[in-house]
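> Just the structure for this:
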Amino acid sequence: METAGGLPSGFWYLWTGTLINRIGSFVLILLSVYLTHERGFTPTFAGLVIGLWGAGGALGTLVGGVLADRWGRKPTYLTFLYSSSALMLALGFAHSALLVAVTVFLLGMAAEGSRPAMSALMIDIVGPHERLRAFSLNYWVINLGFAFSAIAAGALANVDYLLIFIVDAVSTAAAATVVAIKVRDTHRGTRGQRTPRPAAGGSLLSVFADRVFLGFFACNLLLALVFMQHISTLPLAMTGDGLSTGTYGLVIAINGILIVAGQLFVPRLLRHVPRAHALALGAVLVGVGFALTAFAGAAWFYAISVVIWTLGEMADAPSKSALLADLSPSWMRGRYQGASSLAWSMASFGAPIIGAAVQQHLGNATLWLGCLVVSLLVAAGHLLMGPARERRAVELRAAELAAAASSSANPRLVPAA
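So this is what the prediction gives:
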């Protein structure tokens, strides 16, 4: 009960939708293999296409974040998710290089555009003191789905690659339908409303003018560039050592399995750990795990490296999500979530290109040891910027409590969330 009890029913319906969606999320896992082995495109083109997913996602997260605040969390989430389902199916039938590239760009935009609205919806539903637990549970179910899909994707591809697109599209539509029926919108948008918010700020540009957030964003971007190597250069390194794509699927599934086994205990372990320390620890473990890949040659050694960077991911992800929630004004949660997600979209675009270039021209050892250097810089950044972030979180919470009290005294003011 301490781990899962007491959370609102709306959270659990979001959780269920995420589970359905992630169990069927096959396409991105095998996209590079599909494009090269099944369709005969060059590895360079496959890297470009995966980068286009990230480029589309970068645009999608910004648009999705703004719409979540102005139009509403739920309609934004459903629009992007249903669009993602349709585009997933279209990609399975796309044949020309141009059509594949355009469809992947639009699919990245739709898939990533739903995330800010979903995160903002969850923050609205769950109280401040329960958010670390809620984000841990959500992260747990994401990886439960990933552990299943990483193994099932290979099995479906052995039968027919088209199946991975069909099942992915169906599961995405089913997830959207659960939310459409069971989750009420918590935020109708700010257009035309009188809200107790500051006269200054409120635009997407004001998010990127927030120096505290920019430091947070920079750390996330750098660590994401390291982490995204697991779906870009890691499979190339493993196949280069003579290991099969099936072995890669099994090894990378350890990531999801370990998170499923241990993530529910993370909130209790981190309860009394300062967030800056938890984030720094996570970055160090991610760096060490990827650095060990430089010395790997057998599946068991790759598996050990995955275990270590997964432990770092388990410390980093929920702490980061809870911190972002505390740094986001309620009327700008969508924008802050979208701006934060932009780091991952940029990494999705940049990591395959940068990683492949380093791997090809400087070698595997330089790539993986470079990941350690970047991760250590991120850890130092979290420690240096931690106090300023916590001060901002306290100030923002006090300001919103004062605004809520003011709106209660003046019923003509309607809170945005």
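
> use CA for all of it now, contacts and neighbours both
OK.

> got a list of contacts for stretch 258-274?
Residues outside stretch 258-274 that contact it (CA atoms under 8 Å, 6 or more residues apart in numbering): 3, 132-133, 136-137, 139-141, 143-144, 278, 307, 310-311, 314-315.

> hmm, try it at 6 Å
Residues from elsewhere that reach stretch 258-274 (CA atoms under 6 Å, 6 or more residues apart in numbering): 133, 140, 144.

> Now do the buried residues in it.
258-260, 263-264, 266-267, 270 (16 or more other CA atoms under 10 Å).

> what do you get for stretch 134-150?
So for stretch 134-150, counting by 16+ other CA under 10 Å, buried means 134-150.

> Then stretch 20-38?
In stretch 20-38, counting by 16+ other CA under 10 Å, buried: 20-36.

> And that stretch, end to end?
From its first residue to its last, stretch 20-38 covers 27 Å (CA to CA, to the nearest Å).

> roughly how far out does it sit from the chain middle?
What separates the centre of stretch 20-38 from the centre of its chain is 17 Å, taken as CA atoms, centre = their mean, to the nearest Å.

> Who are the packing partners of the helix or strand where residue 124 lies?
Per DSSP states H and E: residue 124 is located in helix 97-125. Packed against helix 97-125 by the contact rule (3 or more CA pairs under 6 Å, 6 or more residues apart in numbering; DSSP states H and E) you find helix 43-70, helix 73-93, helix 333-361.

> Going by contacts, tell me the helices and strands next to the second one.
It refers to helix 73-93. Applying 3+ CA pairs under 6 Å, 6+ apart, we find helix 73-93 packed against helix 97-125, helix 161-182.

> Quick one: distance of whatever helix or strand comes next after the shortest one to the chain centre.
It refers to helix 161-182. Sequence order places helix 204-208 as the next helix or strand after helix 161-182, per DSSP H and E. Helix 204-208 has its C-alpha centroid displaced from the chain centroid by 20 Å (CA atoms, centre = their mean).

> can the contacts of stretch 258-274 go into JSON lines with extra columns for distance to residue 164 and secondary structure?
Formatted as JSON lines, the contacts of stretch 258-274 follow (distance: CA to CA, whole Å; DSSP: H, G, I helix; E, B strand; the rest coil):
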{"residue": "133", "distance to residue 164": "32", "secondary structure": "helix"}
{"residue": "140", "distance to residue 164": "23", "secondary structure": "helix"}
{"residue": "144", "distance to residue 164": "18", "secondary structure": "helix"}
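
> So which of the residues you listed is the closest to residue 345?
Distance to residue 345 across those (CA to CA) is lowest for residue 140, with 21.1 Å.

> any idea how far the closest one lies from residue 117?
Counting by CA to CA - residue 140 and residue 117 are separated by 19 Å.

> Quick one: end-to-end distance for stretch 154-166.
First-to-last residue span, stretch 154-166, CA to CA: 14 Å.

> For that stretch, give me every contacting residue.
Identification of contacts with stretch 154-166 by CA under 6 Å, 6+ apart yields 26, 88-89, 92.

> Pull out the buried members of those residues.
Among the contacts of stretch 154-166, those buried by neighbour count (16+ other CA under 10 Å) are 26, 88-89, 92.

> one more to put side by side:
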Amino acid sequence: MRKLYKNYISNFSGLSKEIWMLSLVTFINRAGAMVIPFLSLYLVNEKGFTLPQIGWIMTCFGLGSLAGTWVGGKLTDTIGAYKVITTSLFLGGLGFLALQFIDTFYGFCIGIFTLIFIADSYRPAIFVACDAYSKPKNVTRSIALIRLAINLGFSIGPVIGGIIIARISYNSLFWIDGVTCILAAVLLFLLLKPKKISREEKETAKIKEGVSPYKNPLYLLLILIMVLSGMMFVQYFSLIPLYYEQAHFLSEDVIGGLLFLNGIIIVLFEMPLVGWLERINISKTMATFWGILFLASSFLVLNLNDSFMVLVLGMILMTLGEMVESPFSNALALEMAPKGRKGSYMGLYSMSFSLSHIFGHNGGMNLADKLGYDITWYVIFSILAIVSVITLWLHKKYHKTKLRFEERAV
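All right, here's what the predicted structure looks like:
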């Protein structure tokens, strides 16, 4: 047992104190983010919106995320990650407080767009901050630690959120979300200072190597993979909770418990898994491939039978896919980004998840509404199987390009 403990702790060694501080702030922020996993249930049960209306609201969610990540990436390259993160957290907290007072469909579309525009400018900035505050060899593990903080908060949040909904009200979640975002911003401002950059580094940062991400065909292929797989993954934020309630008649607190399972598995096993995969020298592209396959299987098993354990198995498979794909695809995107363009590259990478929100929620809701849940899961599995083949093609092309570059460098 002691050896297992030491091996687990060793996965965290060598990470900078700044990364730990960013992780702490991220944990506080995500622990309070209880509205998002229950948003589709809130819109049905409290606002009385239809599934197609919820699909359009979630499309506005995605459009806000798309615009926010694009602007966040640009701002990160100009004013720096620290200012973007702090401002996003503070204003996002105010946005959560205001959202609860909107009652109309169109008002909610505008409100959710504005809130997520502010909140998701954070995403490219946190990736660039990981790169700035980490040694090159620790970037993947730094990203994994940030993700651990996100998921530790996310695992606690839904459990507490489900209890709060069952015993108090949905509106309480908006207050908690808003206050914790503001608290995270204040802590970051007080405890973490911007990285000091020398005059030479500032001049170097102005030099933009390579090409724009929009002119890099292999990077655009990675973005396509992220968009398509993300469209399927986001069903766990909207359609799957409704499936749990409508097809399996689960209450909000039980749904929160299933979401807790996702977070707690990531907290316990992602860092050791990432450490082990790095030790066996798996490529970032192949890790992405295996992650997509696990995600695909998580939807397929839902049609095995109607037992609760099938839902647990699906959540475990999805979580395994997330643990493998997310940190390595993040690190792959950073690896492909040339100097002076990391903000733009990571902005586009973050925008891929935003595009997933735009099309994924709406597509999933309308598929389920017209074809039913069972056929929807088969359709999603088929799409992810195709995406996995595209990922293998990226693996082949990218590693040929890397070999040519290394030969030229020698």
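
> care to give me the TM-score?
The TM-score (TM-score structural alignment, normalised by the length of structure 2) is 0.90; 396 aligned residues with a CA RMSD of 2.5 Å.

> before we move on, back to that, in TSV: the helices and strands packed on helix 97-125 of structure 1, plus distance to residue 15 of structure 1.
Listed next are these as TSV, based on distance: least, CA to CA, whole Å:
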stretch	distance to residue 15 of structure 1
helix 43-70	19
helix 73-93	14
helix 333-361	18
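
> Which of the ones you listed sits closest to residue 375 of structure 1?
The nearest among those, by CA to CA, is helix 333-361 at 14.1 Å.

> Can you list the helices and strands that the following helix or strand past the closest one packs against?
Sequence-wise, the next helix or strand downstream of helix 333-361 of structure 1 (DSSP H and E) is helix 364-409. Applying 3+ CA pairs under 6 Å, 6+ apart, one finds that helix 364-409 of structure 1 contacts helix 275-292.

> The helix it packs on vs helix 364-409, what angle?
Going by axes from the mean of the first three to the mean of the last three CA atoms, to 10 degrees, helix 275-292 of structure 1 is angled at 160 degrees with respect to helix 364-409.

> and helix 275-292 of structure 1, how far from structure 2 on average?
Helix 275-292 of structure 1, aligned to structure 2 and superposed, deviates on average by 1.1 Å (mean CA distance after the TM-score superposition for structure 1).

> Could you report the distance from the counterpart of residue 264 of structure 1 in structure 2 to residue 233 of structure 2?
Residue pairing (TM-score structural alignment): residue 264 of structure 1 is matched to residue 271 of structure 2. Noted for residue 271 of structure 2: a distance of 21 Å to residue 233 of structure 2, by CA to CA.

> need the contact list for residue 392 of structure 2.
For residue 392 of structure 2, no contacting residues are found, by CA under 6 Å, 6+ apart.

> so what corresponds to it in structure 1?
By TM-score structural alignment, residue 392 of structure 2 lines up with residue 383 in structure 1.

> for residue 175 of structure 2, same thing?
Aligned partner of residue 175 of structure 2 by TM-score structural alignment: residue 166.

> Residue 232 of structure 2 now?
Using TM-score structural alignment as the criterion, residue 232 of structure 2 maps onto residue 226 of structure 1.

> next helix or strand past the one helix or strand its match maps to?
Following DSSP H and E, one finds residue 226 of structure 1 within helix 211-227. Remark: after helix 211-227 of structure 1, the chain's next helix or strand is helix 233-240, criterion DSSP H and E.

> how big is the offset of the helix or strand following that following helix relative to structure 2?
For helix 233-240 of structure 1, the succeeding helix or strand toward the C-terminus, using DSSP H and E, is helix 245-262. Comparison of helix 245-262 of structure 1 with structure 2 after fitting gives an average deviation of 1.7 Å (mean CA distance after the TM-score superposition for structure 1).

> What of stretch 134-153 of structure 1?
Looks like 1.1 Å for stretch 134-153 of structure 1 (mean CA distance after the TM-score superposition for structure 1).

> Distance check, the aligned residue in structure 1 for residue 372 of structure 2 against residue 294 of structure 1.
Using TM-score structural alignment, the partner of residue 372 of structure 2 in structure 1 is residue 363. Distance, residue 363 of structure 1 to residue 294 of structure 1, using CA to CA: 9 Å.

> and if you look at residue 337 of structure 1?
34 Å.

> Who has more neighbours out of the two?
residue 337 (26 against 18; other CA atoms under 10 Å).

> and that one, what pairs with it in structure 2?
So, by TM-score structural alignment, residue 337 of structure 1 is matched to residue 346.

> residues near the residue nearest to its match when sequence neighbours are not counted, how many?
Excluding its sequence neighbours, the residue lying closest to residue 346 of structure 2 (CA to CA, 6 or more residues apart in numbering) is residue 124, at 5.1 Å. Neighbourhood size, residue 124 of structure 2 [other CA under 10 Å]: 32.

> Against residue 356 of structure 2, how distant is residue 124 of structure 2?
Taking CA to CA, one finds residue 124 of structure 2 at 16 Å from residue 356 of structure 2.

> go on, residue 405 of structure 2?
In this view, residue 405 of structure 2 and residue 356 of structure 2 are 32 Å apart by CA to CA.

> out of these two, which sits in the more crowded spot?
residue 356 (26 against 11).

> thinking again about what came up before, out of the contacts of stretch 154-166 of structure 1, flag the one nearest to residue 195 of structure 1.
Distances from residue 195 of structure 1 to the contacts of stretch 154-166 of structure 1, taken as CA to CA, are shortest for residue 88 (38.3 Å).

> aligned partner of that closest one in structure 2?
By TM-score structural alignment, residue 88 of structure 1 lines up with residue 96 in structure 2.

> Surely that match is in contact with residue 178?
Yes. Using CA atoms under 6 Å, residue 96 of structure 2 is in contact with residue 178, at 4.9 Å.

> Quick check: which element contains the nearest residue to residue 248 of structure 2 once chain neighbours are set aside?
In space, and not counting its chain neighbours, residue 248 of structure 2 is closest to residue 306: 7.6 Å by CA to CA, 6+ apart. Using DSSP H and E, residue 306 of structure 2 falls within no helix or strand.

> Can you give me the neighbour number for residue 306 of structure 2?
There are 11 residues near residue 306 of structure 2, going by other CA under 10 Å.

> And for the one 10 residues further on?
Neighbour count for residue 316 of structure 2, taken as other CA under 10 Å: 20.

> Map it onto structure 1.
Aligned partner of residue 316 of structure 2 by TM-score structural alignment: residue 307.

> Now do the same contact list for the aligned residue in structure 2 for residue 116 of structure 1.
Taking TM-score structural alignment, the alignment pairs residue 116 of structure 1 with residue 124 from structure 2. By CA under 6 Å, 6+ apart, the residues touching residue 124 of structure 2 are 73, 346-347.
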